[in-house]
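Visitor: The sequence and its predicted three-dimensional model are supplied below.
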Amino acid sequence: MAKELAHINWLSRLAVLSLALLLTVGTGSAFAASSSTLFIEDEKVSLNQSLRLVDGVTFAPVKELAALMDWHVAYDADAGYVVVMNGEGDKLAFRSGESEVRYNGKTYDIPQTARMINDTSYLPLRVLTEAMHAQVGWQAEDKLSSVTDVEPYVVQSGDTLASIAEANGTTAAALKVRNGLTSDALNAGDSLKMIVPEFMDPATADVALLSKLIQVEAGYEPYEGKIAIANVVLNRVKSGRFPDTVSGVIYAAGQFPPARNGNLQTLSASSESVQAAKAALSGENVVPGALYFFNPKLEPAKAKKSSVVKTIGHHMFIR
């Protein structure tokens, strides 16, 4: 097993703060500003607190964006959660320094931790907007992010879940999860939420956990090395010798130290680690058959007697 890389998460497990501290819009930051301007419903808007680009991921100031989008923000002082709600009944709760969120009564994992930047609560822009049933996009001409509220779809006579999903670039399985459906049956006049947050889509639900494992094990490795870490996990899922789920493999006893010591709950994955996780989940495999990896410089004796699939960066991948 690869030696756990030293990883410092300076924002992890922040103490419970007052509502004013959590939600105040401040100025200045140690983070590079991505932009102080974005499009809201096709109108260019200037923010008091800029969007922030952190490891390739755009973070948004929660309170200010919520005010622009007519979402409601509250604070659960007992649990230390910031809670964001929209007019469609969706409720997203999060705590700074954690990547676990509560959404509509269930707990999910996201690839990055919520952050405090200049005494202001920040979440990844895509996570926040999709959870509030809005669409995040990109205005190429102005090179600015855009956020657009999306109305639920009203089912028409003759519609099927599959046809609605195809027309909206999603899947029937994702729509069923998003709308709490137990079957594919629809009735004319039914209202369906069409924006499915990545963290609850069955096709991408493993991205967060896998990308954070990649980050801690190969954060400084080349992109191919990041994909290879994910490949080892997925190769194990398919092998019959390990648990048959991504979480089962990662949390198996004696395998990945970051999973056992809780680091994955307070770790943020870079955009490249997320991209690598998605590539592996989509079928890209750069180390077919590899079930283990390690650093041969740290374990030279092991390197001599292993069945090597490939060496990438500082890691040797073996069967």
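Guide: Nice, thanks for sending it over.
Visitor: From here on, just use CA atoms for contacts and neighbour counts.
Guide: Noted.
Visitor: list the buried ones in the lengthiest helix in the chain?
Guide: The helix that spans the most residues within the chain, counting by DSSP state H, is helix 223-239. Across helix 223-239, burial judged by 16 or more other Cα atoms under 10 Å covers 223, 225-237.
Visitor: What are the contacting residues of the next helix or strand after it?
Guide: Once helix 223-239 ends, the next helix or strand along the chain (criterion: DSSP states H and E) is helix 246-250. Applying Cα atoms under 8 Å, 6 or more residues apart in numbering, the contact partners of helix 246-250 are 206, 209-210, 233-234, 236-237, 242-243, 256, 259.
Visitor: Tell me the buried residues in the longest strand along the chain?
Guide: Counting residues, the longest strand found in the chain (DSSP state E) is strand 43-54. Using 16+ other Cα under 10 Å as the test for burial, strand 43-54 gives 47, 49-54.
Visitor: Whatever helix or strand comes next after it vs strand 43-54, what angle?
Guide: Sequence order places strand 57-61 as the next helix or strand after strand 43-54, per DSSP H and E. If you take axes from the mean of the first three to the mean of the last three Cα atoms, to 10 degrees, strand 57-61 sits at 120 degrees to strand 43-54.
Visitor: quick one on the thing from earlier: can I get the buried residues of helix 223-239 in CSV including distance to residue 278?
Guide: As requested, these are arranged in CSV below (distance: Cα to Cα, whole Å):
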residue, distance to residue 278
223, 12
225, 14
226, 11
227, 9
228, 12
229, 12
230, 9
231, 11
232, 14
233, 13
234, 12
235, 15
236, 17
237, 16
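Visitor: ok, structure two:
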Amino acid sequence: MNKLILKLVAVSTLVLSFMTMSVLPTKTSAATTHQVQSGETFWLIGKQHGVPAEKLMEMNKKATPLLYVGERLTIPNSITPAEKDLLARLVHAEAKGEPYAGKVAVATVVLNRVDSKLFPNNVKDVIYQKDQGYYAFTPVQNGTINQKADALAKEAVQEALAYRGMGNGSLYFYNPKTAKSTWITSRETTVTIGNHRFAK
């Protein structure tokens, strides 16, 4: 009788552990959450996490932008931390001394390329893409992409991820004072910010 009870306990424990394993999220599938603080909006939370406000609202089944302090929001994945760091380093090197809007626009060009069928479909491959033996971005060619990104470049990446900034679908940018390619200068200009002209 005792053996039968022990077997039943052992089987029950095994079944319970399998059920628990199937219900509890794994580390890789666990979603990021954010607890709403006083004064926060979907726009601010979206910028902080690099996610569009509309996507945040959709994921959390919100029909209105009303938020409550203490409420927990599920944050959808954007790009990986390594990709964010790489993109921020590119922005830092490419747009050093440029206005903040220009930094956001540089990051947006990379993200637009990821979305375009004309370019690779991830941040790393877009940044390290070569054409006729040359990298698409000067900082990759000269090594300045290996410098640490500053806080402003990181913030610009977050904003570009959330809102794509100015540029109306820009896929290119260049400095008209130093550009030597007649092909790049022939592209349709979308916006000029600081020393950079953006184009598609």
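Guide: Nice, thanks for sending it over. The shown structure was predicted, so the numbers you read here are calculated from the model rather than taken from an experiment.
Visitor: Quick TM-score on the pair, please.
Guide: Overlay of the two chains. TM-score (TM-score structural alignment, normalised by the length of the second structure): 0.56; 132 aligned residues with a Cα RMSD of 3.2 Å.
Visitor: rewinding a little: residue 136 of the first structure: which of the contacts of helix 246-250 of the first structure is nearest?
Guide: Of all these, residue 206 has the smallest distance to residue 136 of the first structure: 21.3 Å, by Cα to Cα.
Visitor: can you pull out the helices in the second structure?
Guide: Assigned by DSSP H, the helices in the second structure fall at 2-23, 42-49, 53-59, 81-94, 100-115, 123-127, 138-142, 151-163, 182-185.
Visitor: Packed most tightly, which of these would that be?
Guide: helix 100-115 (a mean of 25; mean count of other Cα atoms under 10 Å).
Visitor: Please list the residues outside stretch 163-177 of the second structure that contact it.
Guide: 47, 51-52, 101, 104-106, 108-113, 159, 184-185, 190-191, 195-200.
Visitor: quick check: the longest strand of the first structure aligns to which part of the second structure?
Guide: Aligned using TM-score structural alignment, strand 43-54 of the first structure spans no residues in the second structure.
Visitor: Also stretch 223-239 of the first structure?
Guide: Stretch 223-239 of the first structure maps onto residues 100-116 of the second structure, going by TM-score structural alignment.
Visitor: wait, doesn't residue 274 of the first structure sit right on residue 207?
Guide: Yes - look at residue 274 of the first structure against residue 207 with Cα atoms under 8 Å: they come within range, at 6.7 Å.
Visitor: Check which helices and strands the longest helix of the first structure sits against.
Guide: helix 207-218, helix 246-250, helix 271-281, strand 292-294 (3 or more Cα pairs under 8 Å, 6 or more residues apart in numbering; DSSP states H and E).
Visitor: gap between the counterpart of residue 248 of the first structure in the second structure and residue 137 of the second structure?
Guide: Taking TM-score structural alignment, the alignment pairs residue 248 of the first structure with residue 125 from the second structure. Distance of residue 125 of the second structure to residue 137 of the second structure, given as Cα to Cα, to the nearest Å: 12 Å.
Visitor: Now the common contact residues for the two.
Guide: By Cα under 8 Å, 6+ apart, no residue touches both residue 125 of the second structure and residue 137.
Visitor: picking up where we left off before, for residue 40 of the first structure, find the nearest of the helices and strands packed on helix 223-239 of the first structure.
Guide: Per Cα to Cα, nearest to residue 40 of the first structure of those: helix 271-281, 23.7 Å.
Visitor: how about the closest one, aligned to which bit of the second structure?
Guide: Aligned using TM-score structural alignment, helix 271-281 of the first structure spans residues 151-161 in the second structure.
Visitor: likewise stretch 91-110 of the first structure?
Guide: Counting by TM-score structural alignment, stretch 91-110 of the first structure pairs with no residue of the second structure.
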